[in-house]
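J.: Everything below, folded, please.
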Amino acid sequence: MSRFSILPPDQNRFALVNTTIPSVAIAGHQLSSKDGLSEADLLIEDGVIKAVLPKGQAPSDYAKADLQQGMVWPCFVDAHTHLDKGHIWQRNANPDGTFQGALETVDKDRRENWSAQDVHKRMEFSLRCAYAHGTGLIRTHIDSLAPQHRISFEVFTSLREAWKDRLALQAVALFPLDAMDDAPYFSDLIHVLKTSNGLLGGVPKMGPQLTAQLEKLFKTAEEHGLDVDLHIDETDDPDAETLRAVAETVLRHKFAGKVTAGHCCSLARQDEERAKQTIDLVARAGISVISLPMCNMYLQDRYADRTPRWRGVTLFKELTAAGVTTAVASDNTRDPFYAFGDLDPVEVFREAVRIIHLDHPLTDAARVVTTSAADILGRTDIGRIQQGQPADLVLFSARRWSEFLSRPQSDRTVLRRGKIVEASLPDYRELDSLTGA
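T.: I've put the predicted structure just below:
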């Protein structure tokens, strides 16, 4: 499939015919499906999807691009990232690949290097990567200890405005919950979140203060109308049960906002009955869960000279079966928490299928980087193919799951409002000017 000749010369009114679409990503249409894939024709006018039709039903007066059964996906949703940390590996690598090593290294790099200029350059580089890969919506967590919360959120809001016609962006404040004890800081952080339309986040930890901290966190969120997105139990310690504590707090407060929990690794280390009880609480509380399979497999169960014994991910299938909305996302990219990655949801999806065993069957697996991820972020207008919505699509030569999951799909064609995106991946050499690179 030639990237720049796939569409007819007149791109204002055309049809993509003989396509294969993940059925779960088609909204408002019931098409026949096999292995979770539907054959369809898409009519596109003035950058909008006019109709989703069964294969072979595109009207004769439309110029046609025959995809020869190639897949068409909606633009992706990356629901949990760290744009402010990205691409610092070259100047401050994790010394041993451990979680503690990552914490200490990032803290050092932040104190030494995170000026507005530095954060802006790395964040924009990441956005260019995501855009070229075909992502339409990103949520990033932002390290928010003072004074960094002011610096990084100002950079984020300027980039959100600059990129508003290309990428939808959301931001979450990331901080240790004991920082709430600093009243002037916490009050200022809430002001920053309200003025930047951000979310309240944080890292709850087991201990005698956990209940009081969660009470304060959710009371604050309720008072100020903020949704909550937390880093939860990113450890292999089975006694880490902050997920349970969060669910109990949400239920006790009858919290009306959206609550998202990322990681939840220790859930997979607990005995079956205890884990099931927690999962039931999470489902009752309406908490969504995002797994970060690549980063968690990199960090979890890493001990010197010892082969890891588990994959690091949460009980994804059990949570989903209980009715919890679940998704996967990139998490960190080229920083001490994950040495690799490029904010490519195709890679995230491919690795999630392998790590979490989302195959057998693959019928609705595509939802984890499209519809489910968009639902968690409150954007049901993104991450799905639907009549009346912008033609924000990603075209692939791969026709079936085996083809799609066996290669990195670097020959994909990205459309935004029906037009080919000619953006290419930025060269890493552009980052050479950063301090210490």
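J.: From now on I want contacts and neighbour counts done on CA atoms only, so please keep to that.
T.: Will do.
J.: So which residues of the stretch 51-200 of the chain form strands?
T.: Using DSSP state E, counting those that start in this stretch, the strands of the stretch 51-200 of the chain run over 63-66, 72-74, 76-81, 135-143, 168-174, 199-200.
J.: what do you get for the stretch 201-350 of the chain?
T.: 228-232, 259-263, 288-291, 326-328.
J.: residues of the first one that come out buried?
T.: Taking 16 or more other Cα atoms under 10 Å as the basis for neighbour counts, the residues of strand 228-232 that come out buried are Val228, Asp229, Leu230, His231, Ile232.
J.: want to put them side by side, so please do this one too:
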Amino acid sequence: MTGVRTKSGTTAVPGSADSSISPGAAQWLTLRHCKQVLAVVHTEVYGQRLRDVLSLLESDLRIQVRFTVAPHAFNAGARRSLPAVGGAMLPWEEAVGRRFDLVIAAGSQGVDRLTGPLLRLPHGAGHNKLSRPHDDRDPGAPRTVGGLGRRYLVRGGRVVPRALALAHREELGVLRRHCPEAMPVAQVVGDATYDRIRAALPTRRHIRAALGLRRGQRLLLVSSTWGSGSSFDRLDALLPRLLTELDPEQYRTAVLVHPNVWSGHGDWQVRSWLSPALDRGVALVPPELDWRSLVVAADWVIGDHGSVTLYSTLTNAPILLACFPADDVDPSSPGAELARVAPALSPSRPLPEQLAYARAVYRAADYARIARRISSEPGRFGRNARRLMYRLLGLGEPAYEPALSPLPLPGRLWGSPGDGVAG
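T.: As a prediction, the model looks like this:
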């Protein structure tokens, strides 16, 4: 077998004990012949995605997982999404100089520099957004569906991923239009977030109680993605209205901000911008809290073209759109279909009236149809993703059914223990 020269000058052989560490260090390991897996974290969002799939490798003593933070404009919060990794954390340049038996990433930036079969995962609810019109990483390139164009998948004339995981079979058609040479590596595996939200729906009452919601209170979840087309720059007008027009004893409001906003502007700045509303009882969801529990708990969702809004179609919460930049969304995507179904928030009408209207026109069948477009493998992500990873590793799967962990109960956002049971 041909070896690969590492930065230290040693030769690493794939699948051997020294494939990602030097021979001198390998002699001190307890398990010396593990397959070496590298989890590449670009941003906090990507790291959250990887945690779902990495849970499928837990408890297998044949596998060693290491982590690295790749270069990215929003990697300031990347480490916050990682487990306590200790010695399993590799500096990026060191990771580039080693060989791995499997590389897992939810982003494309820099992964062509890594050595080992790459599994590329989506980092949101499918692929709804279009690539940026002026991307300095690929100047002059036409806009494509984000994550599925050549700029994301091809470097130096070759397809970089060994396997491209997709959530829905519809995305095969999108890939065929934008990067047909990647079709042979595409694998439809489903969506972990879809499966975990759906599995958590029966526990909604317990999640609401954990948040501190009292019986009869209604939760209004305000969600913002990142970028100039997001709803974030409308929060300064929307949040005061929520506080003045809605009865605080009946309604609770939680604001969910995309991790790229926290990363791009800093934690202190985000809290500072929203502090007038926070001082009056609005809850800002901390970036380390698993946001999916808030989606399960919500009675209404006010959102934009971000993934949180689309995942909310899995619940019974009516959705109102605070904004929707149609030019930045693939018109054939489920996100665009949601924009044709969900009512748009009006700045001129009373909020109680608009919430009542959204509830009155809510059609469960419409939302269910859109939700079905998120994953064509409902409940099967764990099985499909584990099978794919073990095939890439050249290992037989463990002799038990794979399962995703239940969503954790969230921390308390309102009140104190013993305030009452949520309904």
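J.: Let me see the TM-score of these two.
T.: The TM-score (TM-score structural alignment, normalised by the length of the second structure) is 0.26; 183 aligned residues with a Cα RMSD of 7.0 Å.
J.: can you pull out the helices in the stretch 101-250 of the first structure?
T.: Secondary structure of the stretch 101-250 of the first structure (DSSP state H, counting those that start in this stretch): helices located at 116-133, 148-162, 183-196, 210-224, 242-253.
J.: Nearest to Lys276 of the first structure, out of the ones you listed?
T.: helix 242-253 (10.7 Å; Cα to Cα).
J.: Strand 259-263 and that closest one, what's the angle between them?
T.: Helix 242-253 of the first structure runs at 170 degrees relative to strand 259-263, counting by axes from the mean of the first three to the mean of the last three Cα atoms, to 10 degrees.
J.: and helix 242-253 of the first structure with helix 210-224, angle?
T.: Counting by the same axes, to 10 degrees, helix 242-253 of the first structure lies at 50 degrees to helix 210-224.
J.: Can you check what angle separates helix 242-253 of the first structure from strand 228-232?
T.: 150 degrees.
J.: got the residue ranges for the strands in the stretch 251-400 of the second structure?
T.: Ranges of strands within the stretch 251-400 of the second structure are 251-257, 283-284, 300-303, 319-321, based on DSSP E, counting those that start in this stretch.
J.: In terms of secondary structure, what does the third one contact?
T.: Read it as strand 300-303 of the second structure. Counting contacts by 3 or more Cα pairs under 8 Å, 6 or more residues apart in numbering; DSSP states H and E, strand 300-303 of the second structure packs against strand 218-224, helix 307-311, strand 319-321.
J.: Return the distance of the closest residue to Leu159 of the first structure other than its chain neighbours relative to Val77 of the first structure.
T.: Excluding the flanking residues, the one nearest Leu159 of the first structure by Cα to Cα, 6 or more residues apart in numbering is Glu124, at 7.3 Å. From Glu124 of the first structure across to Val77 of the first structure, the span is 17 Å (Cα to Cα, to the nearest Å).
J.: More neighbours: those two, which one.
T.: Under the neighbour definition other Cα atoms under 10 Å, Glu124 of the first structure and Val77 were set side by side, and Val77 has more, 33 against 18.
J.: now the more buried one: how far from Leu299 of the first structure?
T.: 23 Å.
J.: do Pro345 of the first structure as well
T.: For Pro345 of the first structure, the distance to Leu299 of the first structure - Cα to Cα - is 20 Å.
J.: what about Ala237 of the second structure, which helix or strand?
T.: Element membership of Ala237 of the second structure, judged by DSSP states H and E, is helix 235-245.
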